[in-house]
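[1] A predicted structure for the sequence below; I have some questions about it.
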Amino acid sequence: MEPTAPYNHRFYQSNQKTLPKTFHKALRRDISLLSTILPNDIIVKGFEDRIDLYSIMIIGASGTPYEHCLFFFDVGLASSYPTTPPQVHYYSFGNEKVNPNLYVDGHICLSLLGTWNGHGSENWSAETSNLLQLAISIQALILNSEPYFNEAGYEERRTDPIYQEQSRIYNEAVVALNLQSMISIVQNPFPHFRKEIIKHCVDKCKKYLCLLENWASLDSVEYGRIKAIDQSSSSSLTEEKLLLPKFPLPPVSKGFQLSVRRHSIVLSNLIKSHIDLNNTTNTD
């Protein structure tokens, strides 16, 4: 819990002066859940002077094109909460969408928020829905392994080889755009989470860059070699398959390779400068 909410929080101006007992009861429930079972790769910050505001940082899950990448959201609770769902704003760090449900202008399509068609438990419930569920839903349902099929009506196309290839191509674009977003995030850290961003980059970006290089190496030749091993020998299969992502990506295009390798150098240099600055500060 932070002492004061930042003035640039998306919903700072919507100050809820009078909050009813139902709001406080729901908030106590949410805080209890967030403080006990929140996953390590999701950080939720509340503010002592504005209990109606929250900010969320989500780390992309393993096995998705969002792995190791950072995503930021501001949350505002109306006085009618939990009868009405939270307002949520997504912060984009580029000019192109990295997911069908996340818009550059900050709009989010999610049934839990009432901004997407849903059924039953997919929709917001005053009795059972909460901030923990919201954060986990964004990570699991939106930032998933095949975001191409998040588009309305696309789920039924999942078994069609034509659309499977479109999903793979979409994942190429997502990985490349995520990398460019990470560069922007490191250059201008999101104010609410500056310390967490730097710590994540220092701790995890080496793994992220290695992962990107592995993915960039999977052109048609390398991918074909690994597939041939898969078909001919099970003894060496385990080590080779570790190179393969757990989502549709290879064989990657030449354009993907060039973009990822070029931007990886930029991110690596930025991280190195942060580490050097941190070491200098600690020495002083």
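    In hand now; what should we look at?

[2] rest of the way, CA atoms for contacts and neighbours
    Fine.

[3] Can you give me the end-to-end span of stretch 85-96?
    27 Å (C-alpha to C-alpha, to the nearest Å).

[4] Give me the distance from the longest strand seen in the chain to the chain's centre.
    Longest strand in the chain, counting residues (DSSP state E): strand 50-59. With C-alpha atoms, centre = their mean, to the nearest Å as the basis, strand 50-59 stands 14 Å off its chain's centre.

[5] Can you spell out which helices and strands pack onto that strand?
    Other elements packing on strand 50-59 under the criterion 3 or more C-alpha pairs under 8 Å, 6 or more residues apart in numbering; DSSP states H and E are strand 42-47, strand 70-76.

[6] so which of the ones you listed is the most packed in?
    Comparing the helices and strands packed on strand 50-59 by mean neighbour count (mean count of other C-alpha atoms under 10 Å), strand 70-76 ranks first with a mean of 22.

[7] Pull up the distance across stretch 150-167, start to finish.
    10 Å.

[8] Okay, buried residues for it please.
    For stretch 150-167, the neighbour count (16 or more other C-alpha atoms under 10 Å) marks 150, 163-164, 167 as buried.

[9] Go through these and name the one nearest L209.
    Using C-alpha to C-alpha, S167 comes nearest to L209 of these, at 22.9 Å.

[10] Now that closest one: which helix or strand?
    Assigned by DSSP states H and E, S167 belongs to helix 161-187.

[11] And that helix, what's buried?
    Across helix 161-187, burial judged by 16+ other C-alpha under 10 Å covers 163-164, 167-186.

[12] Take the helices and strands packed on strand 50-59 and lay them out in a markdown table including distance to Q133.
    Shown next, in a markdown table, are the helices and strands packed on strand 50-59 (distance: least, C-alpha to C-alpha, whole Å):
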| stretch | distance to Q133 |
| --- | --- |
| strand 42-47 | 12 |
| strand 70-76 | 13 |
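
[13] nearest to E146, of the ones you listed?
    Each of the helices and strands packed on strand 50-59 has some distance to E146 by C-alpha to C-alpha; the shortest is strand 70-76, at 17.2 Å.

[14] Pull the distance from that closest one to the chain's centre.
    Using C-alpha atoms, centre = their mean, the offset of strand 70-76 from its chain centre is 10 Å.

[15] same question, stretch 224-242
    Averaging C-alpha positions (C-alpha atoms, centre = their mean) puts stretch 224-242 31 Å from its chain's average.

[16] Any buried residues in it, and which?
    Residues 226, 230, 237 are the ones in stretch 224-242 that count as buried (16+ other C-alpha under 10 Å).

[17] another one to put next to it:
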Amino acid sequence: MDLLRAVIIGAEGTPYHDGLFFFDVFFPSSYPNVPPHVHYHSGGLRINPNLYNCGKVCLSLLNTWSGSQKEKWIPGVSTMLQVLVSIQGLILNAKPYFNEPGYANLSGSISGKRNLWSNERTFIYSLQTMVYNMRRPPKYFEDFVVGHFCKHGRDILVSCKAYLDGAQVGCLAKGGVQDVDEGDKSCSQQFKNNLAKFITILVNTFLDWSQGLSRIPFFSSKGNWTSNYCS
């Protein structure tokens, strides 16, 4: 096998929650003595300091980023599964702001509060990525994309409503709110304005894309919820 396409679902408690993130993997002839080449389907968006809009993935394990010798690819030890787990845990994490070079030690500082702003921007990019994937689902993953957004569409819109009501981006998980940063516990007004505008695009995409499905989740133009959710 020379080529692989993989998808990672954004984890709860992060600004990537419920999103789909696709990666193409090429295994060179010298694999597994050298790491695979990984390309991210960005849709032109840089949703993380380690995921470029050109598709480059910066990760020590892939030898595309600096790191200690034990963090880099080790022949006979490192695996493709380890790469995917690292992307989900180290890149698509709860505080992507601190993935920026030199920012890792700012967590908890005044400068570290910028993470809240970064999470807001990241969530908007994540929503844009959802729309991109619904409009242009990667080949062979069309049914998966349909099933995912049919199952999680309501959760996505419920989260949007919670953020409009003031919850911090990334603090939501099944069953309630978790891991709220100290300080200002509400999203910025600019974020709320941007989110309110984008919800219309998101809902219209759900509606346009879901032609033929019997029941879909949606948020009306007046902000009222309906009971017609995907099962």
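    Arrived safely. Worth saying up front: this structure is predicted, and the values here are computed from it rather than measured.

[18] In terms of secondary structure, what does the helix or strand where N279 of the first structure lies contact?
    For N279 of the first structure, the host element (DSSP H and E) is helix 254-283. Here helix 254-283 of the first structure touches helix 161-187, helix 194-216, going by 3+ C-alpha pairs under 8 Å, 6+ apart.

[19] can you redo these as a markdown table with distance to P245 of the first structure?
    Converted to a markdown table, those look like this (distance: least, C-alpha to C-alpha, whole Å):
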| stretch | distance to P245 of the first structure |
| --- | --- |
| helix 161-187 | 11 |
| helix 194-216 | 7 |
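
[20] was I right about I8 of the second structure contacting F22?
    Yes: under the criterion of C-alpha atoms under 8 Å, I8 of the second structure makes contact with F22 at 6.5 Å.

[21] which position in the second structure aligns with S125 of the first structure?
    Under the alignment (TM-score structural alignment), S125 of the first structure pairs with I74 in the second structure.

[22] now do N214 of the first structure
    Using TM-score structural alignment, N214 of the first structure sits opposite A162 in the second structure.

[23] Y163 of the second structure and A104 of the second structure: what is the separation?
    Distance of Y163 of the second structure to A104 of the second structure, computed by C-alpha to C-alpha: 26 Å.

[24] Can you name the residues that contact P28 of the second structure?
    2, 34, 36-37 (C-alpha atoms under 8 Å, 6 or more residues apart in numbering).

[25] in which helix or strand would I find it?
    Assessed by DSSP H and E, P28 of the second structure sits outside every helix and strand.

[26] sorry, back to before: compare the helices and strands packed on helix 254-283 of the first structure and give me the one nearest G63 of the first structure.
    G63 of the first structure lies closest, by C-alpha to C-alpha, to one member of these: helix 194-216, at 11.1 Å.

[27] If you count neighbours, what's buried in that closest one?
    Neighbour-count burial for helix 194-216 of the first structure flags 197-198, 201, 205, 208-209, 211-213, 215-216 (criterion: 16+ other C-alpha under 10 Å).

[28] Relative to L62 of the second structure, how far out is Y31 of the second structure?
    Distance check for Y31 of the second structure against L62 of the second structure: by C-alpha to C-alpha, it reads 12 Å.

[29] Those two - which one has more neighbours?
    Neighbour comparison, Y31 of the second structure and L62: the larger count goes to L62, with 21 against 14 (by other C-alpha atoms under 10 Å).

[30] Show me what the more buried one aligns to in the first structure.
    Using TM-score structural alignment, the equivalent of L62 of the second structure in the first structure is L113.

[31] So for that match, what's the nearest residue that isn't a sequence neighbour?
    Excluding its sequence neighbours, the residue lying closest to L113 of the first structure (C-alpha to C-alpha, 6 or more residues apart in numbering) is P85, at 5.6 Å.

[32] I'd guessed G63 of the first structure sits against L244; true?
    No: applying C-alpha under 8 Å, one finds G63 of the first structure not in contact with L244, separated by 10.0 Å.

[33] Who has more neighbours out of these two?
    Higher neighbour count among G63 of the first structure and L244: L244, with 18 against 14, using other C-alpha under 10 Å.

[34] Report the contact partners of the more buried one.
    Shown in contact with L244 of the first structure (C-alpha under 8 Å, 6+ apart): 214-215, 218, 250.

[35] Apply 10 Å and report the result again.
    Taking C-alpha atoms under 10 Å, 6 or more residues apart in numbering, we find L244 of the first structure in contact with 63, 211, 214-215, 218, 223, 226, 250.

[36] how far away is it from F149 of the first structure?
    Counting by C-alpha to C-alpha, the gap from L244 of the first structure to F149 of the first structure is 21 Å.

[37] what do you get for R28 of the first structure?
    Distance, R28 of the first structure to F149 of the first structure, by C-alpha to C-alpha: 36 Å.

[38] More neighbours: the two, which one.
    More neighbours surround F149 than the other of R28 of the first structure and F149, with 21 against 11 (other C-alpha under 10 Å).

[39] Excluding chain neighbours, give the residue nearest to the more buried one in space.
    E155 (5.3 Å).

[40] From V98 of the first structure, how far off is that neighbour?
    For E155 of the first structure, the distance to V98 of the first structure equals 18 Å [C-alpha to C-alpha].

[41] same deal with T115 of the first structure?
    18 Å.

[42] And these two? Which one has more around it.
    V98 (26 against 13).

[43] which non-adjacent residue is nearest that one?
    V174 (5.2 Å).

[44] Out of the buried residues of stretch 224-242 of the first structure, which is nearest to G94 of the first structure?
    Out of those, the member with the shortest distance to G94 of the first structure (by C-alpha to C-alpha) is I226, at 34.1 Å.

[45] Wait, a helix at the closest one?
    Yes: applying DSSP: H, G, I helix; E, B strand; the rest coil, one finds I226 of the first structure inside a helix.
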